[in-house]
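K.L.:
generate coordinates for the sequence data below:
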Amino acid sequence: MTLVRTLALALAAASIIAPAARAQEALGDLTLTFPDLKAKQGQILIAVFDSPQGWASGKPVRFTNASAAKDPAAAKILALPPGSYAVRAFQDVDGDGKMATNPFGIPTEPYGFSRDAQPNMGPPSFAAAAFEVKAGANAQSLRLN
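P.N.:
So this is what the prediction gives:
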């Protein structure tokens, strides 16, 4: 009788754990690389957005940083639900935690967007920078100008 009960408990535990494991497998990991940095100093501050609304309001779903001293600089964002994402990043060369700008508001520290979307009198649209994250490994390369 104890063998039957042990097997029943093991099967019950497996049925509880299996959906959680399957849900984890359905998530995507995103590796971001930043090749050809002009200055190998400071941090790259990275904001990840999952909607045009978040992009427009400046409210990322994830925020991380990467050392600019590594070659290439890279960051890994784990466990993203599959979907459309866009990334904004800038290299904080002077270490003050803010993007430095000139008196006209033009950035003086390197910055960039996913899909190397180009700004036009402001940041590009979410659609211009958006890419798909699928379950498993995903990668994007961003050039900072």
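
K.L.:
going by C-alpha atoms from here, please, whenever you check contacts or count neighbours.
P.N.:
OK.

K.L.:
quick one, longest strand in this protein?
P.N.:
The longest strand of the chain (DSSP state E) is strand 83-92.

K.L.:
helices or strands up against it?
P.N.:
strand 43-49, strand 111-113, helix 126-129, strand 131-133 (3 or more C-alpha pairs under 8 Å, 6 or more residues apart in numbering; DSSP states H and E).

K.L.:
is Ile17 within a helix or a strand, and which one?
P.N.:
Assigning secondary structure by DSSP states H and E places Ile17 in helix 2-25.

K.L.:
just want the angle from the helix or strand Ala74 falls within to strand 43-49.
P.N.:
Of the helices and strands defined by DSSP H and E, Ala74 is found in strand 73-80. Per axes from the mean of the first three to the mean of the last three C-alpha atoms, to 10 degrees, the angle that strand 73-80 makes with strand 43-49 is 30 degrees.

K.L.:
next up, for comparison:
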Amino acid sequence: MTIKIHSPRPSATRPAALTTLVLIGLPISASADTLTVTVNNIKKAGEIHVAVYDNADAFEADRGEKGGAAPCITEGTIEMVEPGSVNYVYELPPGTYAIGIFHDVNLNNKMDNNFFGIPKEQYGFSNNARAFLGPPSFEAAAFELNGATIQSIDL
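P.N.:
Below is the predicted model:
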């Protein structure tokens, strides 16, 4: 892109004005990468709660049960969806992340479990890490975001 500045007379402010115009065109965070999260196999209408974590402590404390913009969540979304699949796009700095998702069909903002603690609602984790006697570890769900990355998660 060529920037032309026309002035009737030479000015000492010309270099400063050019620098300002160039900086305005730069992104605020030059080191952000794109994370695309595809959620598949949504069986009923309801809210999808997506939580992106950047550390094991936050992931293991929450285990994907909050979603949205909670303090321990790096990035998140809560959105009404219809059956099928849906995509979410996040701009994040490069690093190690894990994702927890649950599908809140009855809209009570929590993961519902049966008497034995087994989830009644659909859920999933990055890397399609499977739960066995509890949610997976951060290590099982963790992935590196370094450039454009897609996580396709089956509920």
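
K.L.:
TM-score for the pair, please.
P.N.:
With the length set by TM-score structural alignment, normalised by the length of the first structure, the two chains reach a TM-score of 0.82; 139 aligned residues with a C-alpha RMSD of 2.3 Å.

K.L.:
hmm, back to that, of the helices and strands packed on strand 83-92 of the first structure, which is nearest Pro72 of the first structure?
P.N.:
Closest approach to Pro72 of the first structure among these is made by strand 43-49 (11.7 Å; C-alpha to C-alpha).

K.L.:
which other residues reach that closest one?
P.N.:
With contacts defined as C-alpha atoms under 8 Å, 6 or more residues apart in numbering, strand 43-49 of the first structure is touched by 55, 59-68, 85-93, 95.

K.L.:
how about a cut-off of 6 Å?
P.N.:
With contact meaning C-alpha atoms under 6 Å, 6 or more residues apart in numbering, strand 43-49 of the first structure is reached by 55, 60-68, 85-92.

K.L.:
from these, keep the buried residues only.
P.N.:
In terms of neighbour count (16 or more other C-alpha atoms under 10 Å), the buried residues within those are 55, 60, 65-68, 85-92.

K.L.:
quick check: next helix or strand after the helix holding Ile17 of the first structure?
P.N.:
Where DSSP H and E defines the elements, the next helix or strand beyond helix 2-25 of the first structure is strand 28-34.

K.L.:
residues of that following strand that come out buried?
P.N.:
Under the neighbour-count criterion of 16+ other C-alpha under 10 Å, strand 28-34 of the first structure has 28-30, 32-34 buried.

K.L.:
in the second structure, what residues pair with it?
P.N.:
Under TM-score structural alignment, the match for strand 28-34 of the first structure in the second structure covers residues 33-39.

K.L.:
what comes into contact with the matching stretch?
P.N.:
Contacts with stretch 33-39 of the second structure, where a contact means C-alpha under 6 Å, 6+ apart, come from 85-93, 147-153.

K.L.:
grab the nearest non-local neighbour of Lys98 of the first structure.
P.N.:
Nearest in space to Lys98 of the first structure, with sequence neighbours left out and distances taken as C-alpha to C-alpha, 6 or more residues apart in numbering, is Asp92 at 6.8 Å.

K.L.:
translate the one you found into the numbering of the second structure.
P.N.:
The criterion is TM-score structural alignment: under it, Asp92 of the first structure has Asp104 as its aligned partner in the second structure.

K.L.:
cool, and Ile44 of the first structure?
P.N.:
Aligned against the second structure by TM-score structural alignment, Ile44 of the first structure finds its counterpart in Ile48.

K.L.:
wait, isn't Ser126 of the second structure in contact with Ala141?
P.N.:
Yes: between Ser126 of the second structure and Ala141 there is a contact at 5.0 Å, judged by C-alpha atoms under 6 Å.

K.L.:
which neighbours do those two share?
P.N.:
Contact criterion C-alpha under 6 Å, 6+ apart; residues shared by Ser126 of the second structure and Ala141: Ala98.

K.L.:
which one of those two is surrounded by more residues?
P.N.:
Neighbours were counted for Ser126 of the second structure and for Ala141 using other C-alpha atoms under 10 Å; Ser126 has more, 24 against 21.
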